[in-house]
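Trainee: No sequence on hand, only this structure:
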């Protein structure tokens, strides 16, 4: 079962616990979502796989230090009413993924992407990368360095190069982009590293979203 984030708003505002159950195995306790939880021993609490996403690598053709590049890039997505999901950026380059849920309801996905790339190419060199997956590692804000170190070791052993890495301001969610063909095997390996060989680390669940 997958819950839309907005469906959780009333429970969050009222501090009402929500239990998520597996409809195929209702006897299991499932996952209990509460307002607060003891995270002192947790490293990763869940792994989420979001497959079949679109990624863009955008490198500015302007001189370093020239203002307005980021604003122009995001104004193009605003004009086309397309939401950006994950972002990794420097002064003159951006890697980002598009919110697939905002694209799936559209009839002209590829045509819109072509127009966006055409607009971006007026100010940047653009690579459109499809058939990518995002692996979200959700865990302890105070132990994010340990999460990254362990995740990188897993990817290295699998011979997988992360194509993009993003961490939000809350530091709770670390996003790693890999190719679709590598994603499920990476999730299995990460699950084994964090949850099966835990050395005392706590965990909750691993999820896949479509």
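Mentor: Great, that's in hand. Just so it is clear, the structure is predicted and the values come from calculations on it, not from any experiment.
Trainee: CA only for contacts and neighbour counts going forward, please
Mentor: Fine.
Trainee: got a list of what residue 121 touches?
Mentor: Contacts here follow Cα atoms under 8 Å, 6 or more residues apart in numbering; on that basis residue 121 touches nothing.
Trainee: One more pass at 10 Å, please.
Mentor: By Cα atoms under 10 Å, 6 or more residues apart in numbering, the contact list for residue 121 reads 58-61, 115, 127.
Trainee: One more to weigh against that first structure:
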């Protein structure tokens, strides 16, 4: 029964996403770096959908590119900025609590043939979000459905 705890409930996709990666080995670990990055998006009233970080880079996704040129200009002060257009966020919703084993692996296994640009997992126990190219969306949704629901 899909309403039971421990089940994957649904798959959703959001198109029209733009990914922005800011790479800066000198700034990223500096105190206040992320706050300054987020302030730029706040100044331009541009919500962030996803975020991932590493030791040398932070990647975010947005769906409103009306102020993208200005945002990029300001982000360039922090380091190298890369932009990927035509992306899709695929979100798998279910019970991914720490006591559940194998659900994330099943999601990634279903998409092993599709390049994944970003993964957001752990902010909530109820979803895993993946960023892929728009052109891979139909195949990704089909593969996830076949692997998770059949």
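Mentor: Looks like it came in fine. Quantities reported herein were computed from a predicted structural model and do not represent experimental measurements.
Trainee: Just the ones of the contacts of residue 121 of the first structure in helices?
Mentor: The helices, defined by DSSP state H, take in residue 115 from these.
Trainee: Between all of the contacts of residue 121 of the first structure, which two are separated the most?
Mentor: 61 and 115 (18.6 Å; Cα to Cα).
Trainee: Quick one: the strands in the second structure, in order.
Mentor: Under the criterion DSSP state E, strands of the second structure are mapped to 8-23, 50-53, 57-62, 80-94, 118-121, 127-133.
Trainee: so how far does the fourth one sit from its counterpart in the first structure?
Mentor: In other words, strand 80-94 of the second structure. With mean Cα distance after the TM-score superposition for the first structure, strand 80-94 of the second structure departs from the first structure by a mean of 0.5 Å once superposed.
Trainee: Please work out which residues of the first structure line up with that strand.
Mentor: Using TM-score structural alignment, the residues of the first structure aligned to strand 80-94 of the second structure are 125-139.
Trainee: Check the first structure for its longest helix and report it.
Mentor: Max-length helix for the first structure by DSSP H is helix 144-158.
Trainee: Let me see the residues that make contact with that helix.
Mentor: 43-44, 137-141, 159-162, 165, 167, 171-174, 176, 178, 182, 185-187, 189-194.
Trainee: repeat that for 7 Å
Mentor: Applying Cα atoms under 7 Å, 6 or more residues apart in numbering, the contact partners of helix 144-158 of the first structure are 43-44, 161, 171, 186, 189-190.
Trainee: got CSV for the residues you listed, with neighbour count and distance to residue 67 of the first structure too?
Mentor: What follows is the contacts of helix 144-158 of the first structure, written out as CSV (neighbours: other Cα atoms under 10 Å; distance: Cα to Cα, whole Å):
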residue, neighbour count, distance to residue 67 of the first structure
43, 25, 39
44, 28, 38
161, 14, 31
171, 16, 27
186, 19, 38
189, 18, 42
190, 23, 40
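Trainee: nearest to residue 103 of the first structure, of these?
Mentor: residue 186 (25.5 Å).
Trainee: Quick check: the gap between the residue sitting nearest the centre point of the first structure and residue 48 of the first structure.
Mentor: Centrality entry for the first structure: nearest residue to the mean C-alpha point is residue 175, 4.1 Å, by Cα atoms, centre = their mean. For residue 175 of the first structure, the distance to residue 48 of the first structure equals 9 Å [Cα to Cα, to the nearest Å].
Trainee: can you check residue 42 of the first structure too?
Mentor: 17 Å.
Trainee: Same check on residue 89 of the first structure?
Mentor: 23 Å.
Trainee: likewise residue 138 of the first structure?
Mentor: In terms of Cα to Cα, residue 138 of the first structure sits 8 Å off from residue 48 of the first structure.
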